[in-house]
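Trainee: output the structure for:
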Amino acid sequence: MDTEAQHTERDPSSDTDSSGPEEGSRSARVSDDSGHEGPAGPAAAEEPLESAAAEERHPGPSWRRTALVGGACVAFLLLLSHFVIQPFLIPSGSMEPTLQVGDRILVNKLAYRFGNEPARGDVVVFDGTGSFVEEQPRGNPVTGLLHDGAAALGLAEPDETDFVKRVVGTGGDRVVCCDKDGRLTVNGAPVEERYVMLGDRPSSVPFDIVVPPDRLWVMGDHRSQSSDSRDHLGSAGGGMVPVDKVVGRADWIAWPFGRWSTVPGTDAFTAVPAPPAGGHGAGAHG
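Mentor: All right, here's what the predicted structure looks like:
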């Protein structure tokens, strides 16, 4: 009788064992949508939920990464514009047809960094403080910093002290307008200024000047619409721009895309001789 009781108690266990390894294996595995079998049970079902929950709990790194990348890009552009290439927005028509209102030019700030100096015919951007405009008191520093940053990226108009003009005379040159044929001359040689706005005269204001050393005589291509060296003949600097006030040379038009190109060069001054070693006599201001 003891044997029968033990046998009865063992029956459920025996039934389970009798299912065999194959049936046990089927109960431990399920098939996925692709027909491959994978582990079954709560752990497999909970994996995607846990991953999604982890992403929701830790959204910070992606935002911080984006902010860091954006900040690094802005810092790189500011450094680039400060030392190498700076965009400038053209706000007026004083350099038409070469540069038009709304053009964004790229100024090469390395052009005159290694012993080179501005040459006749170059289109340059310069700080006109002390030559074209008087020194102004500083305004709100925060507003000024924001404006300078936007201007450095070409997103705002340049400071009112920044100008873009064409170099017509360099140190020692005698620049005269006009000769009997109505042409501008440099060191006695007439200059065929094909870059001047069609219909404009070389100058409606007569002048005869000698450019001091380390100074520049600059004029706009749209002569009738340009306030340039001619307008400052009677000022302290005589309309001359110090070479060390030149920001750089305008080499490219970057915007709008339809005008993407290099700033056209000119051979107008090829025949101009160098100024005499002893210098010219003092010119009469007209």
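Trainee: please make it C-alpha for all contacts and neighbour counts, starting now.
Mentor: Will do.
Trainee: residue ranges for the strands of the protein, please.
Mentor: 29-31, 37-39, 85-89, 104-108, 123-127, 162-169, 174-177, 184-186, 189-191, 207-210, 215-219, 241-242, 246-255, 261-262 (DSSP state E).
Trainee: what's the closest of the ones you listed to residue 50?
Mentor: Evaluated with C-alpha to C-alpha, the strands of the chain place strand 37-39 nearest to residue 50, the distance being 17.0 Å.
Trainee: columns distance to residue 154 and mean neighbour count on top of the strands of the chain, output as TSV?
Mentor: Shown next, in TSV, are the strands of the chain (distance: least, C-alpha to C-alpha, whole Å; neighbours: other C-alpha atoms under 10 Å):
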stretch	distance to residue 154	mean neighbour count
strand 29-31	61	13
strand 37-39	59	12
strand 85-89	5	24
strand 104-108	7	24
strand 123-127	14	22
strand 162-169	13	23
strand 174-177	34	23
strand 184-186	34	24
strand 189-191	33	19
strand 207-210	35	21
strand 215-219	23	25
strand 241-242	24	24
strand 246-255	10	22
strand 261-262	17	13
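Trainee: to compare with the earlier structure, here is another sequence to fold:
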Amino acid sequence: MSVAVTEEPTQERRPRRRRPWYVELPVMITIGLVIAVLIKTCLFQMFSIPSGSMENTLQVGDRVAVNKFATLTGWTPEPGEPVVFKDPGGWLPPAPESGNVLTRAVHSGLSAVGLLPPGDDYLVKRVIATGGQTVACHGSTLTVDGQVVTEPYLHPGDDSCAGMDFGPVTVPADHVWVEGDHRSDSADSRYHRDGPDGGAVPVSDLVGPTAAVVWPLDHFTWFGWSGR
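Mentor: Below you'll find the model as predicted:
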């Protein structure tokens, strides 16, 4: 006895209709911008080194990645860390406007989403002392809380004081004392001792620790997750 098997008609799958490029392109751009903002806010933000004050650790034109994740997870600055901070006021001369209104607006927008480094009102220096510590420099010897600080990162030919004696200075709470590695070419905390914070930088002005030099590739340097 044979049994007839009836095959059900198969439904042909219609090819998925692809969206036109003028619809996909804005979507892709939007997704890219959202990802860039998340990276800038939660992971890393790029900054450009404008001067030689941190040579030879950082060179003019280097692009450094600042660890924003550290600042979101309770990071506190420690002596020895290179950090990026916003000008606390009067450290940098007024930057001349470059380009026209349109190019400045484009740069500002790309900086806001993390695709370009921010403006010229940020600096990078090394933390020497933190709130409550005392810092002094006499002759060629730098001390923090009376202990001599060894500085292997100094620019060749420089010593710790570079001809500028001062202190002891007590760093205010919630502030840091910062100096450049190229000590003889760095207008840092030493030069601003007459300011409202005695040369110290408020912790609230710190963007975060520098994690790495990422460009140019032959300058690549990994400082560590905490910036040291």
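Trainee: how close are the two chains, by TM-score?
Mentor: After superposition, the two chains reach a TM-score of 0.78 (TM-score structural alignment, normalised by the length of the second structure), with 203 aligned residues with a C-alpha RMSD of 2.8 Å.
Trainee: about what we covered before: output the strands of the first structure as JSON lines; include the columns distance to residue 151 of the first structure.
Mentor: Output for the strands of the first structure, formatted as JSON lines (distance: least, C-alpha to C-alpha, whole Å):
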{"stretch": "strand 29-31", "distance to residue 151 of the first structure": "63"}
{"stretch": "strand 37-39", "distance to residue 151 of the first structure": "61"}
{"stretch": "strand 85-89", "distance to residue 151 of the first structure": "7"}
{"stretch": "strand 104-108", "distance to residue 151 of the first structure": "11"}
{"stretch": "strand 123-127", "distance to residue 151 of the first structure": "13"}
{"stretch": "strand 162-169", "distance to residue 151 of the first structure": "11"}
{"stretch": "strand 174-177", "distance to residue 151 of the first structure": "33"}
{"stretch": "strand 184-186", "distance to residue 151 of the first structure": "35"}
{"stretch": "strand 189-191", "distance to residue 151 of the first structure": "35"}
{"stretch": "strand 207-210", "distance to residue 151 of the first structure": "34"}
{"stretch": "strand 215-219", "distance to residue 151 of the first structure": "23"}
{"stretch": "strand 241-242", "distance to residue 151 of the first structure": "22"}
{"stretch": "strand 246-255", "distance to residue 151 of the first structure": "14"}
{"stretch": "strand 261-262", "distance to residue 151 of the first structure": "21"}
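Trainee: residue 172 of the second structure touches residue 199, doesn't it?
Mentor: No: between residue 172 of the second structure and residue 199 there is no contact under C-alpha atoms under 8 Å: 9.8 Å.
Trainee: the more surrounded of those two?
Mentor: residue 199 (23 against 19; other C-alpha atoms under 10 Å).
Trainee: and the lengthiest helix in the second structure with strand 44-48, angle?
Mentor: As far as residue count goes, and with DSSP state H defining each element, the longest helix of the second structure is helix 21-42. Using axes from the mean of the first three to the mean of the last three C-alpha atoms, to 10 degrees, the inter-axis angle of helix 21-42 of the second structure relative to strand 44-48 is 90 degrees.
Trainee: which part of the first structure lines up with helix 21-42 of the second structure?
Mentor: Aligned by TM-score structural alignment, helix 21-42 of the second structure corresponds to residues 62-83 of the first structure.
Trainee: centre of the chain to that stretch, how far?
Mentor: What separates the centre of stretch 62-83 of the first structure from the centre of its chain is 13 Å, taken as C-alpha atoms, centre = their mean, to the nearest Å.
Trainee: same question, stretch 175-184 of the first structure
Mentor: 38 Å.
Trainee: which other residues reach it?
Mentor: 168-169, 185-187, 190-192, 201-203, 205-211 (C-alpha atoms under 8 Å, 6 or more residues apart in numbering).
Trainee: can you give me the first-to-last residue distance of stretch 186-204 of the first structure?
Mentor: End-to-end span of stretch 186-204 of the first structure (C-alpha to C-alpha, to the nearest Å): 17 Å.
Trainee: mind checking how far the most centrally placed residue in the second structure is from residue 169 of the second structure?
Mentor: Geometric centre of the second structure, nearest residue: residue 66, 3.4 Å, by C-alpha atoms, centre = their mean. Residue 66 of the second structure sits 28 Å away from residue 169 of the second structure, going by C-alpha to C-alpha.
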